[in-house]
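Peer 1: How does the following fold in three dimensions:
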Amino acid sequence: MAEREIAIRGEMIRLGQLLKLADLVEVGADAKLLLDDGLVTVNGEVEQRRGRQLHRGDVVAVEDEAVRVV
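Peer 2: Below is the predicted model:
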């Protein structure tokens, strides 16, 4: 799985915001559906909290796409 980098401005970003920033979803409702279905992983573990705080180095994957927070 290819991994691309997504730069953030502050110290952290919430998972729902990152999914939109990385164009993995179009709107927050789409993020909720993916999370509820267990299709999102953070650092290899299934995550269902849209408000999960992510920091530099975290890797988020949705199906066959992965992004690293930088």
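
Peer 1: From here on, just use CA atoms for contacts and neighbour counts.
Peer 2: Will do.

Peer 1: helix/strand/coil for residue 61?
Peer 2: When classified by DSSP: H, G, I helix; E, B strand; the rest coil, residue 61 comes out as strand.

Peer 1: Do I have it right that it meets residue 41?
Peer 2: Yes - using Cα atoms under 8 Å, residue 61 is in contact with residue 41, at 5.2 Å.

Peer 1: quick one: which of those two has more around it?
Peer 2: Per other Cα atoms under 10 Å, whichever of residue 61 and residue 41 has more neighbours is residue 61, with 21 against 17.

Peer 1: Here is the second sequence; please produce its structure so I can put it next to the first one:
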Amino acid sequence: MNDIEFQLRGEYIELDKLLKATGIAGSGGQARVMITDGLVTVDGQPEHRKTAKIRAGQRVSAQGQDVRVVA
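Peer 2: Predicted coordinates:
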């Protein structure tokens, strides 16, 4: 897996926006489809909420990429 470190600018970022911001998804629509299809995990658990709040310290995995969110 490839690791990406994502610098959080506020308290949280919504999951679909994180996937788009890191380039894992080419668009917000593609990110939402990936989430709905169960292709995204947060801290090792499948996440189906498109706007789940991702905070510093969490890990998001999708498409062979692992994103570590830092403050």
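
Peer 1: Could you get me the TM-score between them?
Peer 2: The pair, once superposed, lands on a TM-score of 0.92 when counted by TM-score structural alignment, normalised by the length of structure 1; 70 aligned residues with a Cα RMSD of 1.0 Å.

Peer 1: what about the strands in structure 1?
Peer 2: Remark: strands assigned in structure 1 by DSSP state E are 3-6, 12-14, 40-42, 45-46, 53-55, 59-62, 65-69.

Peer 1: Can I get the ones you listed in CSV including distance to residue 30 of structure 1?
Peer 2: Shown next, in CSV, are the strands of structure 1 (distance: least, Cα to Cα, whole Å):
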stretch, distance to residue 30 of structure 1
strand 3-6, 19
strand 12-14, 15
strand 40-42, 12
strand 45-46, 17
strand 53-55, 18
strand 59-62, 12
strand 65-69, 16
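
Peer 1: of these, which approaches residue 20 of structure 1 most closely?
Peer 2: With Cα to Cα as the criterion, residue 20 of structure 1 lies closest to strand 12-14 of these, at 10.3 Å.

Peer 1: And residue 47 of structure 2, what's its match in structure 1?
Peer 2: Using TM-score structural alignment, the partner of residue 47 of structure 2 in structure 1 is residue 47.

Peer 1: Would you check that its match makes contact with residue 41?
Peer 2: Yes - when contacts are counted by Cα under 8 Å, residue 47 of structure 1 is listed as touching residue 41 (5.3 Å).

Peer 1: Look up how far residue 7 of structure 1 lies from residue 34 of structure 1.
Peer 2: As judged by Cα to Cα, to the nearest Å, residue 34 of structure 1 and residue 7 of structure 1 stand 22 Å apart.
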